[in-house]
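Trainee: below is the sequence, then the predicted model.
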Amino acid sequence: MTDDDRSPEEEFQELIRQLFGGGADGIDPEQLSRLTGLGIDPAMMQTVMRHLQGAFEGDGEISWDLAQRQALHIANQDGLGVTTGQRTDLDQAFALATLWLSEATTISDLAQPPRALTRGGWVEATLPVWQELAEPVATSIADALTSALSEQAPDDMQNLVQGAGRLMRSVGGSLFATQLGQVVGRLSLEVVSGGDVGIPLLPSGDAAILPQNFADFGRDLEIPEDQLALYIATRELAHARLFRHARWLRLHVISQVTDFARGIHVDTEALEDLASRFDPSQPEELRNALESGALLPARSDAQTAALTRLENLLATIEGWVDVVTAEATTRLPTAERIAEAVRRRRAVGGPAEQALGSLVGLEIRPRRMREAAAMWRAVTDAVGVAARDALWDYPDFMPTSDDIDDPAALVARLEARARGEEPARDAFDDALEQLLAGGDDASESGASEDAARGASAEGAAESDESAPDDGTGEDRGGDERPV
């Protein structure tokens, strides 16, 4: 069969074979012109083939460099940096904020000075965290594209499809990385400080402010810029001090965010529907599908529970920061107005933050921040600043969601601890004591069920088969227990 006898479909298959066979360097323009029978623009197809071959020659991994380049392109569009005057003003604001915070918290100062970041600097400093958050979703999209290609290709194309798996992963992942770069780039035009988004994007102990974004943040507040800078500096230092002091906290937050992200899977039906009517000359539809969240299915029950835990954790952190900042800025006449503007801004979220929620399915909002702040105020009034801040010393001390709901119970426990009283026993204490004292053996020797569940230490010691009261917590009869 000559080239002239081929159908448009056969011409297209031959082009694919050339691409996957490494022969796409010199595709004949006349051959491309025959694709008009398929309704495909030959010039556009030649460009697409060139990009596809470049992706095919890659290693199949997601190119996060695309995300960084896209984000930096948006962040650096104005070409402005941080002036010497802005750095001087921020240094003075941070110095005064440090003095004020020393009166509002016992958590120590940072080991390194805070910074004035450009938008591009913020992108470079925070992108590793965005990548960690987005990688599970990008992998899911790449896998879904590969699966959809395999299921829909004709039988005589399956061998080619098997060789195209790496290509589709690269193309799908790169497409997502580009969209993430656009979202992070737009975020860089909105964020004011390192802790502005809610999750710890900067390394622990780092504090930073983006002076380029001050004007937009304070435009409608009619507040002098020096007062605005002083409040934001105080809040940023409080946030950074907390994460430096509680070194486990950053990993705790990031782990909960990534656990949520790993539960996200692409809606394959929506993806297949989009692919069936996708016009390569109109890429806006695919971009809109990614940014609108159309490819992400509804949250599962497990994801909803994970999101609730994350929101409570962020609210607990932000509530503490809110209270400490309020105490530190009592000398600032406009502090309350700025604080309310910060809360409203976090509650509503900007366009970029909303796009991020659609892209990875996560809205990073401490919805219970007001309730958490009320809890921290109650704790401060009852036991003082030092006892309040000591709750961040270990993960087990940190207030829970139940404490946000019932601050009085938390206050009662802290007051009892301050008086040197033992906390009230509960079912967990009884069960733990039974386990350590060999209560199971006592039950096997004929003890009543109630005694087995909550036997006192003295009663356990009197049991012949209980562990000796030697402080080791070991049970001599443990070898006889069924596994």
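Mentor: Structure received. Residues are numbered from 1 along each chain as shown.

Trainee: contacts, neighbours, all on C-alpha from now
Mentor: Noted.

Trainee: please state the offset of the strand or helix carrying Q68 from the chain centre?
Mentor: Using DSSP states H and E, Q68 maps to helix 64-75. In this view, helix 64-75 has its centroid 19 Å away from the chain centroid, taken as CA atoms, centre = their mean, to the nearest Å.

Trainee: what comes up buried for it?
Mentor: If you call a residue buried by 16 or more other CA atoms under 10 Å, then helix 64-75 has these buried ones: W64, L66, A67, Q68, R69, Q70, A71, L72, I74, A75.

Trainee: against which helices or strands is the next helix-or-strand element following that helix packed?
Mentor: Later in the chain than helix 64-75, the nearest helix or strand by DSSP H and E is helix 84-104. Under the contact criterion of 3 or more CA pairs under 8 Å, 6 or more residues apart in numbering; DSSP states H and E, helix 84-104 touches helix 225-245, helix 301-328.

Trainee: next, the one to line up against it:
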Amino acid sequence: MADLPFGFSSGGDPDPDKRKKDESDSGSSSGSGPSGPSDPFGFGAGGSNFDMGDLGQIFTKLGQMFSGAGGAMGGGTQSGPVNYDLARQLASSSIGFVAPIPASTVSAISDAVHLAETWLDGATALPAGTTKAVAWTPNDWLDNTLDTWKRLCDPVAEQISTVWASALPEEAKSMAGPLLSMITQMGGMAFGSQLGQALGTLSKEVLTSTDIGLPLGPKGVAALMPDAVEELSKGLELPRAEILTFLAAREAAHHRLFSHVPWLVSQLLNTVETYAKGMQIDMSGIEGLAQGFNPAAMADPAAMEQLLSQGMFEPKATPEQTAALERLETLLALIEGWVQTVVTSALGERIPGAGALSETLRRRRATGGPAEQTFATLVGLELRPRKLREAAALWERLTDAAGIDVRDGVWQHPDLLPDTTDLDEPAGFIDRIIGGDTSGIEEALAEFEKDFTTPDTPEKPQDPPVDS
């Protein structure tokens, strides 16, 4: 998997042995000693041994380090924690020239989406969510998804750029001055550079606008990527029309969820923000980094990216982050599992190669395809294939036990969805849904109705209840 932004590691690393080794290698930065998270500069617990002279020397050396960085700022303007102008430039450069999409291909995609929607009507209670079917070039994908990438990346990048500075003693903040702003700007360039490179690669390999399970494009616009579909087809002994219809069905199924489950998109993005807010950073290594760095290297913009990827910022997993990552991973797995279940039901008897295509996409996930690597790089989450299989199995069993309407009714409110425990033990969840333990469901539905049926007018205080 690609290196994470600024050299930080995911708080949800599924390999505990690797985490233990990393913590052992990091020495005092493990958090248990005087250089732990409560003392990000290693100056002693509570700052009792803090020496302003020492900190002044650190800032002097850092100022020398960044003094030659002015010429490296030419990668576009930056108004937030990420330099998105630079990201767009690098991504567009990576894409290069792309031939226009023939009208016949656009028409074929539109027909495939229309056919898929017709077949999906019999496999799900959720109505069609697409209002338009389009064929995108890699540049089209970049233009239409960058705004969503901003919403995904800004919370993490903002936290990285501010949380460590906020941990400075008050005396240090006044001394840091313009240096903090410079480091933030340089960090935005580094993040923008990594984002641009990742999006440039991803734009040429994703198959649809929802290929990573997130609503990256405009609402209701079903978009397929003809060049990527053609590349996928080369390794499959299946008719192109079947492949196109299968991918159109997956795209259309995603849009049914994102268009008709009103809380879903905000829940996904809010969970990413929760993850970012839980971040804690240990800066104990900054002094040694300043002493050993060559200021002349800052003439090269790539040097700053390399600097930040060497571990200058070292976030530490917190309980809040771990919980947020687990919720996000589970929600993405539930989306993917539901789509797989619905598409298999809609196409299974109509397209002989549907099963083989589903397996191809599962292997794509299992081998760490570009979508999973990019999401892990930028957000710190890796969507594990085990979760996908378990989620699909749960939806299939619920469909068999309770039917389509009950299954899709679970999406009415987030409190009704299965959690990680339910994925491991689906029988208990199914029993609750079909009439076993239904505690909490009525309250959740009442809350849902209150949230989404109340008119947009100020609520009057102390209104008497209305008898039913």
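Mentor: In hand now; what should we look at? For clarity, every value in this text was computed on a predicted model and none was experimentally measured.

Trainee: and the TM-score between these chains?
Mentor: Superposed pair, TM-score by TM-score structural alignment, normalised by the length of the second structure: 0.70. Supporting alignment: 383 aligned residues with a CA RMSD of 4.0 Å.

Trainee: so what touches the helix holding Q68 of the first structure?
Mentor: In this structure, residues lying in contact with helix 64-75 of the first structure by CA atoms under 8 Å, 6 or more residues apart in numbering are 119-120, 123-124, 127, 131, 174, 177-186, 188-189.

Trainee: stretch 267-274 of the second structure aligns to what range in the first structure?
Mentor: The alignment of stretch 267-274 of the second structure onto the first structure (TM-score structural alignment) covers residues 252-259.

Trainee: that older thread, in JSON lines, list the helices and strands packed on helix 84-104 of the first structure along with distance to L432 of the first structure and mean neighbour count.
Mentor: Formatted as JSON lines, those follow (distance: least, CA to CA, whole Å; neighbours: other CA atoms under 10 Å):
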{"stretch": "helix 225-245", "distance to L432 of the first structure": "31", "mean neighbour count": "23"}
{"stretch": "helix 301-328", "distance to L432 of the first structure": "26", "mean neighbour count": "21"}
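
Trainee: hmm, which of the contacts of helix 64-75 of the first structure are the buried ones?
Mentor: The neighbour-count test (16+ other CA under 10 Å) applied to the contacts of helix 64-75 of the first structure identifies 119-120, 123, 127, 131, 174, 177-186, 188-189 as buried.

Trainee: compared with the first structure, how much does the host helix or strand of Q291 of the second structure deviate?
Mentor: When elements are assigned from DSSP H and E, Q291 of the second structure belongs to helix 286-292. Its matched residues in the first structure lie on average 4.5 Å from helix 286-292 of the second structure after superposition (mean CA distance after the TM-score superposition for the first structure).

Trainee: quick check: buried residues in that helix?
Mentor: Buried-residue list, helix 286-292 of the second structure, by 16+ other CA under 10 Å: I286, E287, L289, A290.

Trainee: try stretch 85-95 of the first structure
Mentor: Within stretch 85-95 of the first structure, the residues scored as buried using 16+ other CA under 10 Å are R87, D89, L90, D91, Q92, A93, F94.

Trainee: in the second structure, what stretch matches that stretch?
Mentor: Matched against the second structure by TM-score structural alignment, stretch 85-95 of the first structure falls on residues 104-114.

Trainee: specify, as a residue range, where stretch 190-202 of the second structure falls in the first structure.
Mentor: Aligned by TM-score structural alignment, stretch 190-202 of the second structure falls on residues 175-187 of the first structure.

Trainee: ok, and what's touching that stretch?
Mentor: Stretch 175-187 of the first structure is contacted by residues 62-64, 66-75, 123, 127, 134, 138, 141, 287, 290-291, 352-353, 355-356, 359 when judged by CA under 8 Å, 6+ apart.

Trainee: residue in the second structure matching R343 of the first structure?
Mentor: For R343 of the first structure, the residue aligned by TM-score structural alignment is R362.

Trainee: got the contact list for that match?
Mentor: Neighbouring residues of R362 of the second structure by CA under 8 Å, 6+ apart: P385.

Trainee: which residue in the second structure aligns with Q162 of the first structure?
Mentor: Counting by TM-score structural alignment, Q162 of the first structure lines up with G177 in the second structure.

Trainee: who are the contact partners of its match?
Mentor: Here G177 of the second structure is in contact with no residue (CA under 8 Å, 6+ apart).

Trainee: make it 10 Å
Mentor: Applying CA atoms under 10 Å, 6 or more residues apart in numbering to G177 of the second structure gives the contacts F59.

Trainee: so E237 of the second structure, which state does it fall into?
Mentor: Following DSSP: H, G, I helix; E, B strand; the rest coil, we place E237 of the second structure in the coil state.

Trainee: burial count for the equivalent of it over in the first structure?
Mentor: Mapped onto the first structure by TM-score structural alignment, E237 of the second structure lines up with E222. By the criterion of other CA atoms under 10 Å, E222 of the first structure has 9 neighbours.

Trainee: distance of E222 of the first structure from T334 of the first structure?
Mentor: According to CA to CA, to the nearest Å, E222 of the first structure and T334 of the first structure sit 10 Å apart.

Trainee: repeat for Y394 of the first structure
Mentor: 35 Å.

Trainee: where do the helices sit along the stretch 301-450 of the second structure?
Mentor: For the stretch 301-450 of the second structure, applying DSSP state H, counting those that start in this stretch gives helices covering 301-308, 319-347, 354-366, 370-379, 385-402, 404-409, 420-424, 426-434, 441-453.

Trainee: tell me roughly how far the third one lies from the first structure on average.
Mentor: To tie it back to what came earlier, the one meant is helix 354-366 of the second structure. Helix 354-366 of the second structure sits 1.0 Å off on average (mean CA distance after the TM-score superposition for the first structure).
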